[in-house]
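Asker: predicted coordinates and the sequence they were generated for:
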Amino acid sequence: MSLTVQSFQPKFSITVHTWRGQTFDLTGDVVSWTTTKSLAQPQGQFVIELTANKHNGYDWYYWIQPMDYVEIRASATGRTVNGELPIIMRGFVDSTSGSFNIGQQGGPTEPRVIIQGRDFSKLLLEWQILYLWEQNNPLLGAAGLTGKSLITLLNGQVPMQNESLNALCQQLFDVLVKQQAVQPVQSYIAAVPDLEAAFSFPDYETWLMTVASYSGSFWNLFSYLASPPFGELFVWDAPDAPQLVGRMTPYKTYDGVTPSPGKTLEPTITIDQSEIQAYQLGRTDNDVYTYYLTWGDNTVVNSSLGQAAYALEPGNGVPTSNANLYGTRPLIIDSPWLSPLSGGQQGKPNNNAFTQAADMNKWLMAVMADNARFEQGTFTVHGHEKYAIGQYATLPEWDTEYYIAGVQHNYVQYQTWQTQLTVERGRPLAGSKAKGAVPLVT
């Protein structure tokens, strides 16, 4: 057995572009920085700790303000691409604060400036649609910012009939996110890159009229259309530009099969055993289900189509024998991916929706049936820019594969860079014959 020794020479840079036209390089005054991304929550977050050194007579608390644009870049080996370090996170400042304390013992602490913010998800969380017809004066409201989102929809730029899920998401992205969130911010800060869309949902239809009265954030609208657990939605900081990724959740069975309509996602990251500093892994039956049913969430507004119709197709409304061991645990999903109306015309059922619901239910059963067998937990590893959410990673020495659901980077200047990985769906690549595998209940 040979041990590969990696030469680590970490470097980082932190740049701030203000909406007042300034650009600051904070790198030399950084004490520490932390970034966090997770599939379990929409917002990626960053915290930067700075010394209180003066610049033109003022410290960073004076110069940095909310909604300034931040780029955090780092490399474990110091490598650069086109003269720049790899991107870790792009985002916008939420708050700045200064701190100083004279304690009872040990003398005063050094003054610090703390900058906190979120990635591009902030633009989708803070920008919202307000449904004008619930206001007392809709015409007056339509003239303001709050009315632009819905008015744009009703002006015909986004179809109000059955529409391809990917096409609908792209049109909503162009009309809402780009025009009403990203471009206005770019008018203040030219350095803000375009937020790109990367939608790869199955080729299903959805019916926008079910969200015609929607009020809420852009993020919640897209999250609704992503329809978890069938789909997942997250912001990925790609090398050239941030991307809003919406796709079929790339879950595999315990034996490594990607059931339809999922697309196979091969591992792109390797976790080197020699770089693991700590881990905590385990199995649980908290997410075990023993009854599965999938139906359309918009049939409730169509009295002629009952939800019970979806359970008539083979493969839908299915109890499993696992109930004998784990009890009755239903997983009932109402999804906008199922449109019961043909072409958006009320009263004309789309019979394919019922078959499609059964197919989606079979996917649930395939990927969820062995939940008690998958490992989940955390790894603390040597800091590296390669780690990102939404990817499979292999640990070759263990012959095991994990899905990365969370990444937290912790960098302390002149001391250490650690990365904590939150992993799930851990399975031995050798299948059920691997050491420690749990027998399947049938």
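Answerer: Right, received. Where do you want to start?
Asker: CA atoms for contacts and neighbours, from now on please.
Answerer: Noted.
Asker: so who does Ala372 touch?
Answerer: Counting by Cα atoms under 8 Å, 6 or more residues apart in numbering, Ala372 touches 283-288.
Asker: for Lys11, same thing?
Answerer: 74-78, 85.
Asker: just the buried residues of the residues you listed.
Answerer: The neighbour-count test (16 or more other Cα atoms under 10 Å) marks 74-76, 85 as buried among the contacts of Lys11.
Asker: returning to that earlier point: tell me which of the contacts of Lys11 fall in helices.
Answerer: Among the contacts of Lys11, none falls in helices (DSSP state H).
Asker: now these as CSV including distance to Gln391?
Answerer: Compiled in CSV, the contacts of Lys11 are given as follows (distance: Cα to Cα, whole Å):
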residue, distance to Gln391
Ala74, 19
Ser75, 19
Ala76, 19
Thr77, 22
Gly78, 23
Leu85, 21
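Asker: which element is Gln183 on?
Answerer: helix 183-188 (DSSP states H and E).
Asker: buried residues, that helix. List them.
Answerer: Neighbour counts using 16+ other Cα under 10 Å place 183, 185, 188 of helix 183-188 among the buried residues.
Asker: now stretch 16-32
Answerer: 16-19, 26-27, 29-32.
Asker: quick check, nearest of these to Glu126?
Answerer: The closest of these to Glu126 turns out to be Trp19 (Cα to Cα; 17.3 Å).
Asker: who's in contact with that closest one?
Answerer: Trp19 touches 67-69, 188-189, counting by Cα under 8 Å, 6+ apart.
Asker: look up how far Val175 lies from Pro138.
Answerer: Per Cα to Cα, to the nearest Å, Pro138 is found 21 Å from Val175.
Asker: again, but for Tyr62
Answerer: Distance of Tyr62 to Val175, computed by Cα to Cα: 36 Å.
Asker: hold the first one in mind and look at this next one:
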Amino acid sequence: MAVRVYRPKISVTLIKTVQRSGSGVAERFSGAARQIDLTPFLSDGGAVKVIKGIAEPAGAFAIAFSDRLDQATRDTLSSRIEAMDLLEIRGARQPHLYAGQPLPLLMRGFVSSVRRVESMQPDGTPQRSVVIQGHDAGKLWQIQRFFFESIYANADAQYLNTFRLQTAVGIEAAWLPVSEMMRQLTERVINAKVRQMSGYADRIIPLFKADRLTVPEGLVSANLIAPFQGAFWGLVELVADRPWNEAFIEDAEDGPSLVFRPTPYKDLAGRLIMAGATDPGTIDVTADDLVSLDVGRSDARVANFFMTPAGTSLLDANALLGVAEIASGSPFDSNHPNNRPELYGLRKMEAESRLLPDAAGILPSQVQGERRDAVGREMLAWHIARARDLRLMNRDNAIFEDGSATLKGGEHLRPGRYLRITRGQQVSEFYMPRVVHSIIPLGAWTTTAVLERGTGFITRVASEGSPYIREGFKGPYDA
């Protein structure tokens, strides 16, 4: 009998982007290497943590290791590391599969802080460690900001006064499909900032790719974003239209991507709910891969009355939308067995859509007569359809499982995908919105995944025989 033994391997590389000279910086630092391999420093006392969630502006990392003398500078390594230096974390559970190639990229990001921690031992000798914390490329969307005070609008030009954001950053001041809005924000704003950083750092910082913007419908009103101020990720959140869509940054070897897609939730039959959604992929694991599994169900998110109020539409004071018109779209879900109001009570779920229908392209008050009525009907239909999709995504919350799983770590475990767990003859599937890798060099690599919309209970109810026995290890219990 053979026993599989895993020898995970990780590598951590710091790439200097901050170059200082003079002004209190010793000359010994100016000639030091611009790329530092931190992997040899990750001894028994080291630890690496990588956190990524699709509902968070940026992923995060934390690295701790014992401090040692840096031969290049004859000083502590912590003196070489500065905020906004680039850092790459790579790892593989079975590194032999990547012989002759770089290890898979777990996260590429920027240092936010570096600390040197010292403590004295009973014999008087110091014990020193270095802790580095930072965020992935999503950090660039947070530190790049826009404020009205940063530009000087022409007081004589109404266009400049009204559309200051668009004028300053180059986004078109027009009704834009939301995916086109995300593309312009990526290419004209953020990548322009990245090019400036690369010029300052005298090295290439990967540009963001805009090839994964797949939301097929929804217009962004120029008036909606015109008054925006703050971090540009806030602008992404403003127009992303969650929960119908997802927006997050995903690392790749050739650079980060802004992923903007319809939420890939599935119904009880395994069909994708949102129009234009595609299967994000499924990661298969077995009981051998599980360290622990903690899942359950509750009535906390049960709803049977779904509303999408006229948010952006009401920017127009004369819009033909109101509560009564939207409610006419039958938001009640009173006959569905998994959220019956007789059992769970009347529960309301409300989410505002800031997008408008593709067929609109104009506010009702900007037109007259029959065209105005038609625009009003299109906006009404949009909000009713949004409420319908909200209902389809949430009507079965009472029987979907959520929780967490701790698994044997691996580079294949990434958020925004489905996790399919097979135990014996029982199979359950979960969506993973968040993943945390915890790596102890020369020790263990475990990955904790946040789980939602799990089908464990659903498959148990439909299972023939005893699900309790069927989920046992394969062998005599398979019968």
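Answerer: It's in. Bear in mind the structure is a predicted one, so any value in this text is a computation, not a measurement.
Asker: just to revisit the earlier point, Tyr62 and Val175 of the first structure: which is more packed in?
Answerer: Shown here are Tyr62 of the first structure and Val175; by other Cα atoms under 10 Å, Val175 has more neighbours (18 against 14).
Asker: A helix includes the more buried one, no?
Answerer: Yes: Val175 of the first structure: assigned to a helix according to DSSP: H, G, I helix; E, B strand; the rest coil.
Asker: aligned counterpart of it in the second structure, please.
Answerer: Alignment note: Val175 of the first structure maps to Arg188 in the second structure; criterion TM-score structural alignment.
Asker: I'd say that match and Ala168 touch.
Answerer: No: if you go by Cα atoms under 8 Å, Arg188 of the second structure and Ala168 don't touch, sitting 10.8 Å apart.
Asker: all helices of the stretch 301-442 of the first structure, in order?
Answerer: Taking DSSP state H, counting those that start in this stretch, the helices of the stretch 301-442 of the first structure run over residues 323-326, 352-368.
Asker: of these, which stretch is the most buried?
Answerer: Greatest average neighbour count among the helices of the stretch 301-442 of the first structure goes to helix 352-368 (a mean of 21), per mean count of other Cα atoms under 10 Å.
Asker: which residue ranges form the strands in the stretch 101-250 of the first structure?
Answerer: Assigned strands in the stretch 101-250 of the first structure, in chain order: 112-119, 128-129, 162-164, 196-200, 205-207, 216-217, 231-237, 242-248 (criterion: DSSP state E, counting those that start in this stretch).
Asker: any chance of CSV for the ones you listed, columns mean neighbour count and distance to Ser99 of the first structure?
Answerer: Formatted as CSV, the strands of the stretch 101-250 of the first structure follow (neighbours: other Cα atoms under 10 Å; distance: least, Cα to Cα, whole Å):
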stretch, mean neighbour count, distance to Ser99 of the first structure
strand 112-119, 23, 5
strand 128-129, 22, 34
strand 162-164, 19, 52
strand 196-200, 18, 37
strand 205-207, 25, 51
strand 216-217, 16, 33
strand 231-237, 23, 31
strand 242-248, 21, 32
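Asker: return the residue of the second structure aligned against Asp399 of the first structure.
Answerer: By TM-score structural alignment, Asp399 of the first structure lines up with Val427.
Asker: ok so, going back, to Gly296 of the first structure, which of the strands of the stretch 101-250 of the first structure lies closest?
Answerer: Closest of the strands of the stretch 101-250 of the first structure to Gly296 of the first structure is strand 205-207, at 9.7 Å (criterion: Cα to Cα).
Asker: ok now the closest one, how far from the chain's centre?
Answerer: Centre-to-centre, strand 205-207 of the first structure and its host chain are 23 Å apart (Cα atoms, centre = their mean, to the nearest Å).
Asker: go on, stretch 268-282 of the second structure?
Answerer: Centroid separation between stretch 268-282 of the second structure and its chain, computed with Cα atoms, centre = their mean, is 18 Å.
Asker: do stretch 79-86 of the first structure as well
Answerer: On Cα atoms, centre = their mean, the centre of stretch 79-86 of the first structure falls 25 Å from that of its chain.
Asker: can you give me every residue that contacts the closest residue to Arg420 of the second structure other than its chain neighbours?
Answerer: In this structure, Arg420 of the second structure finds its nearest non-sequential neighbour in Glu429, 4.3 Å apart by Cα to Cα, 6 or more residues apart in numbering. Residues in contact with Glu429 of the second structure (Cα under 8 Å, 6+ apart) are 418-421, 453-456.
Asker: what of Ala275 of the second structure?
Answerer: Contact analysis of Ala275 of the second structure by Cα under 8 Å, 6+ apart lists 216, 262.
Asker: same check, this time on Met120 of the second structure
Answerer: Met120 of the second structure touches 126-127, counting by Cα under 8 Å, 6+ apart.
Asker: trace it over to the first structure, please.
Answerer: So, by TM-score structural alignment, Met120 of the second structure is matched to Ile102.
Asker: give me every residue that touches the residue nearest to the spatial centre of the first structure.
Answerer: The centre of the first structure sits closest to Phe234, judged by Cα atoms, centre = their mean, with a distance of 2.4 Å. Phe234 of the first structure sits next to 39, 42, 244-246 when contact means Cα under 8 Å, 6+ apart.
Asker: repeat for Ser32 of the first structure
Answerer: So Ser32 of the first structure contacts 48-50, 410-413 (Cα under 8 Å, 6+ apart).
Asker: and it, how far is that from Gln161 of the first structure?
Answerer: 51 Å.
Asker: go on, Val245 of the first structure?
Answerer: 24 Å.
Asker: ok, Pro42 of the first structure next?
Answerer: Taking Cα to Cα, one finds Pro42 of the first structure at 29 Å from Gln161 of the first structure.
Asker: check Gly91 of the first structure too.
Answerer: Gly91 of the first structure is 35 Å from Gln161 of the first structure, by Cα to Cα.
Asker: looking at these two, which is more packed in?
Answerer: A count of neighbours by other Cα under 10 Å puts Gly91 above the other of Gly91 of the first structure and Gln161, at 26 against 17.
Asker: which residue lines up with the more buried one in the second structure?
Answerer: Matched by TM-score structural alignment, Gly91 of the first structure corresponds to Gly109 in the second structure.
Asker: shouldn't Asp289 of the second structure be in contact with Leu407?
Answerer: Yes: Asp289 of the second structure is in contact with Leu407 according to Cα under 8 Å; the separation is 5.6 Å.
Asker: neighbour count winner among these two?
Answerer: Between Asp289 of the second structure and Leu407, counted using other Cα under 10 Å, Leu407 has the larger neighbour count: 22 against 15.
Asker: what lines up with that one in the first structure?
Answerer: Using TM-score structural alignment, the partner of Leu407 of the second structure in the first structure is Val381.
Asker: farthest residue from the center of the second structure?
Answerer: In the second structure, the residue that sits farthest from the middle, by Cα atoms, centre = their mean, is Asp123; the gap is 47.4 Å.
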